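1. please find the sequence and the predicted model below.
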Amino acid sequence: MVTPENLPGETGAQREPKFDRDTSTTAVDTAIVLLGAGVTAITHPLLYVKLLIQIGHEPLTPTVGTTMFGRKVLYLPGFFSYAQHIIRVDGKRGLFRGLSPRIMSSAISTMVRSKVKQAIPAEQVENVSNRDDLKTSLRKVVKETSHEMVIQCLSRIATHPFHVISVRCMAQFVGREIKYRGLFSCIANIFKEEGVGGFFAGVVPHVLGEVIFLWCCNLLAHFINTYAVDNNFSQAPAVRSYTKFVMGIAVSVLTYPFMLVADLMAVNNCGLVAGVPPNSPIFKSWLRCWAHLSHEGHLFRGSSFFFRRVPVKVMALTEE
């Protein structure tokens, strides 16, 4: 008996949407990969300068400046001065040292996130429309955040080896080494000298910082939207749409030390001048690194590109 379900034409028609969805998903992923590569290339000089500041490399002498209250202070060079110094030493191409591993990391992150979302789809969450719904949606926020956390952790673990390679390529600027050149030679060097563990140097504080950032950002945005934004306010929907963005900026400042420690541990005791005394102590664990930075007052070193003041201890030594 012929039915609509077993007609050849109908069967083909039922399979076409799935093919279209797969093709569409692949096209979107490709576009995201290309866009991510472009953004990574454009922002790389910023992150390069930031990394050199994080590891404490200050090749330029501070300049005397005054605060808005007229007090004289010593300022360390900002981004543009630092970038010009790199160009003088390595040329304009020098600003893109360590870029290829970062592009690879960005591409792998996009693919991993896409595959994990397909394997572990998020539950459909209904839009909340009033204050009562917002109060009862905490469980939904927890489920969403848990899903995002799994995706973020798997993505970070998959891409961290390329982050380590990129950081070490950039850190070579300090000692003018050529140890890490080329993606495959970098992989071979790390595996030969440190084993598999070398690819995951600093991964714990990096993952921990991202998890704390995710939970704090989402929960704070939820509570603010629930209890601080009144529905009687005409612009309440617009305010709620920007809450998570604002919270992200605020929380990123608080979790910055985790990113700093992760980058320092990626370089620490890896055979580069930047990761051994006198440039840096050798840390047995990331907690020791955190304690050292906290004691020196450097937990937020590299968090700013402009108006960087000389640390108080250094100023005191200079005055003496």
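-> Yep, it's here.

2. from now on I want contacts and neighbour counts done on CA atoms only, so please keep to that.
-> Fine.

3. count of neighbours near H292?
-> Applying other C-alpha atoms under 10 Å, we find 15 residues neighbouring H292.

4. do the same with Y242
-> 12.

5. buried residues, the helix or strand hosting it. List them.
-> For Y242, the enclosing helix or strand under DSSP states H and E is helix 236-254. For helix 236-254, the neighbour count (16 or more other C-alpha atoms under 10 Å) marks 240, 243-244, 247-248, 251-252 as buried.

6. got the residue ranges for the strands in this structure?
-> Listed in chain order, the strands of the chain (DSSP state E) span 63-66, 72-76, 308-309.

7. format those as CSV; extra columns: mean neighbour count and distance to I87.
-> Putting the strands of the chain into CSV (neighbours: other C-alpha atoms under 10 Å; distance: least, C-alpha to C-alpha, whole Å) gives the following:
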stretch, mean neighbour count, distance to I87
strand 63-66, 12, 20
strand 72-76, 17, 18
strand 308-309, 16, 21
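
8. now the ones you listed as TSV including distance to H292?
-> As requested, the strands of the chain are exported to TSV (distance: least, C-alpha to C-alpha, whole Å):
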stretch	distance to H292
strand 63-66	27
strand 72-76	22
strand 308-309	20
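
9. sorry, back to before: return the member of the buried residues of helix 236-254 nearest to E144.
-> E144 has its nearest neighbour among those in K244, at 13.7 Å by C-alpha to C-alpha.

10. was I right to think the closest one contacts L219?
-> No - with contact defined as C-alpha atoms under 8 Å, K244 does not count as touching L219 (9.2 Å).

11. what sits against the residue nearest to L138 when sequence neighbours are not counted?
-> Leaving aside its chain neighbours, L138 sits nearest to H222 (7.5 Å; criterion: C-alpha to C-alpha, 6 or more residues apart in numbering). H222 makes contacts with 134, 138, 141, as judged by C-alpha atoms under 8 Å, 6 or more residues apart in numbering.

12. take the one below as the second:
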Amino acid sequence: MPSQSLSPLIAGFTGGVVSTTLLLPLDVIKVRLQVNESPASPVGSDQKHGRKRRLGATRVMQGIVKHEGFRGLWVGWTPAVIGSAVSWGGYFFFYESFKKQLSASDVLSSLDNFALACTAGGVMVLMTNPIWLIKIRMQLQMKRASELLNIKPYRNIGDAVATIVREEGPLALYKGVGPALLLTSHGGVQFVVYEYLKKHFRFQRINREETGRATQGITKRLQNTVTYPLQTIKARMQQRSDALEFTADGEVRAVRRDYRGLFSTIKRVFRQEGFVGFFKGCIPNAIRVAPGAAITFVVYEALMDYLD
């Protein structure tokens, strides 16, 4: 058995890999919707009535399968798994380490747990932002269509890093770090609920897991609704300037765009797409995040019981 200090790292790492792999297609669809700049139009509108059709999750999925095959739904799997596994593993590791240092002298309050989780999240954002940036960019590229439109796709993570540093400079790997740091509040709320459940529901493991899974799912869905605009802003800031996107008809077009800062991005999205633009892709995201958090925590608890 591994040492007790490494158990949270291993359990969190495994939970991140499992949940990311199972739910990656929903994440790919969400990202493509988030960065699409077409103005939102009412559901059911069409060109026959003088208005453009709306690009939705179903249309994006159909476009991916049409142009890239079913494997296109898992594009960006490697950086997604690495990023999720490292983030969750490191997140639990730092959180548990910080908690042990403080709880040795005092009983931790909910505010303490929130602060510890946000601190651990901030550390992981600074460590993993380049991975998430590469994941976003690889999820947005389409190798088959790129060849036709003369846009060179990244071959792998190493090629992505080298190309970004060469074309945009090393600091480009940290685009979107501002909204990412603000999003650490997700983990803060999650761990407040998580610690509360562990403290007040000390009964059979299966009941604890079921309660934890349900509560974490509800908490995660509420958090993502409130902070979802930050995720959209981060995706806009991290995307590649020369990219491909789907039209409302499911076809592919080349686009060029450049989002430079947090506030200019907010202004641009609101001016061109309105308030609704900040919530593009929220439906597939809502379907993904609740089971994703639940799967991660269930795997984490199961492995912690085994490793201990």
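-> Yes, it's here. Please read all numbers here as calculations on a predicted model, not as lab measurements.

13. what residue of structure 2 matches up with Q14 of structure 1?
-> In structure 2, no residue is matched to Q14 of structure 1 (TM-score structural alignment).

14. burial measure for Q14 of structure 1, as a count.
-> Neighbours of Q14 of structure 1 (other C-alpha under 10 Å): 12.

15. and for the one 3 residues further on?
-> If you count neighbours by other C-alpha under 10 Å, P17 of structure 1 ends up with 11.

16. buried residues in stretch 26-45 of structure 1?
-> Neighbour-count burial for stretch 26-45 of structure 1 [16+ other C-alpha under 10 Å]: 29, 32-33, 36-37, 40, 44-45.

17. distance from it to structure 2 after superposition?
-> Stretch 26-45 of structure 1 differs from its equivalent in structure 2 by a mean of 2.7 Å after superposition (mean C-alpha distance after the TM-score superposition for structure 1).

18. quick one: L46 of structure 1 and F79 touch, right?
-> Yes - here L46 of structure 1 reaches F79: they are 7.4 Å apart, a contact under C-alpha under 8 Å.

19. those two: which is more packed in?
-> Of the pair L46 of structure 1 and F79, F79 is the one with more neighbours under other C-alpha under 10 Å, namely 19 against 15.

20. show me what contacts the more buried one?
-> Contact analysis of F79 of structure 1 by C-alpha under 8 Å, 6+ apart lists 46, 49, 305-306.

21. please apply the same query to G302 of structure 1.
-> G302 of structure 1 touches 50-51, 53-54, counting by C-alpha under 8 Å, 6+ apart.

22. would you mind finding the match for it in structure 2?
-> Using TM-score structural alignment, the equivalent of G302 of structure 1 in structure 2 is G281.

23. which non-adjacent residue is nearest its match?
-> Nearest non-adjacent residue to G281 of structure 2 (C-alpha to C-alpha, 6+ apart): K30, at 4.5 Å.

24. what's the neighbour count on the one you found?
-> K30 of structure 2: 23 neighbours (other C-alpha under 10 Å).

25. that one: what's it in contact with?
-> The neighbours of K30 of structure 2, taking C-alpha under 8 Å, 6+ apart as the test, are 57, 280-282, 284-285.

26. name the nearest residue to the equivalent of I157 of structure 2 over in structure 1, ignoring sequence neighbours.
-> Counting by TM-score structural alignment, I157 of structure 2 lines up with L183 in structure 1. Setting aside the residues directly before and after it, L183 of structure 1 is nearest to P101 in space (C-alpha to C-alpha, 6+ apart), at 6.8 Å.

27. which position in structure 2 pairs with that neighbour?
-> Under TM-score structural alignment, P101 of structure 1 pairs with P79 in structure 2.

28. how close does its match sit to T219 of structure 2?
-> With the distance defined as C-alpha to C-alpha, to the nearest Å, P79 of structure 2 ends up 26 Å from T219 of structure 2.

29. one more: L262 of structure 2?
-> Relative to T219 of structure 2, and taking C-alpha to C-alpha, L262 of structure 2 is found at 26 Å.

30. count the residues that sit near L287 of structure 1.
-> The burial count for L287 of structure 1: 12, using other C-alpha under 10 Å.

31. scratch that, K135 of structure 1 is what I was asking about
-> Quick note: K135 of structure 1 (other C-alpha under 10 Å) scores 15 neighbours.

32. and what of the one 10 residues further on?
-> The local packing of T145 of structure 1 (other C-alpha under 10 Å) involves 19 other residues.

33. with adjacent residues omitted, what lies nearest to it?
-> Spatial nearest neighbour of T145 of structure 1, excluding adjacent residues (C-alpha to C-alpha, 6+ apart): W215 at 6.5 Å.

34. ok, F283 of structure 1 next?
-> Nearest one to F283 of structure 1, counting by C-alpha to C-alpha, 6+ apart, is C289 at 5.8 Å.

35. what lines up with the one you found in structure 2?
-> Using TM-score structural alignment as the criterion, the counterpart of C289 of structure 1 in structure 2 is T265.

36. in JSON lines: the buried residues of helix 236-254 of structure 1, plus distance to E194 of structure 1.
-> Shown next, in JSON lines, are the buried residues of helix 236-254 of structure 1 (distance: C-alpha to C-alpha, whole Å):
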{"residue": "R240", "distance to E194 of structure 1": "48"}
{"residue": "T243", "distance to E194 of structure 1": "44"}
{"residue": "K244", "distance to E194 of structure 1": "40"}
{"residue": "M247", "distance to E194 of structure 1": "39"}
{"residue": "G248", "distance to E194 of structure 1": "35"}
{"residue": "V251", "distance to E194 of structure 1": "34"}
{"residue": "S252", "distance to E194 of structure 1": "31"}
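
37. for those residues, which one is nearest T25 of structure 1?
-> K244 (26.6 Å).

38. now the closest one, nearest residue through space, not along the chain?
-> Using C-alpha to C-alpha, 6+ apart and skipping residues adjacent in sequence, the residue nearest K244 of structure 1 is A221, 5.1 Å away.

39. contacting residues for the one you found?
-> Going by C-alpha under 8 Å, 6+ apart, A221 of structure 1 touches 243-244, 247.

40. which single one of those residues is nearest to P205 of structure 1?
-> M247 (20.8 Å).

41. and the closest residue to that closest one other than its chain neighbours, how far from S303 of structure 1?
-> Spatial nearest neighbour of M247 of structure 1, excluding adjacent residues (C-alpha to C-alpha, 6+ apart): C217 at 5.5 Å. Separation of C217 of structure 1 from S303 of structure 1 (C-alpha to C-alpha): 19 Å.

42. between these two, which one's more packed in?
-> C217 (22 against 16).
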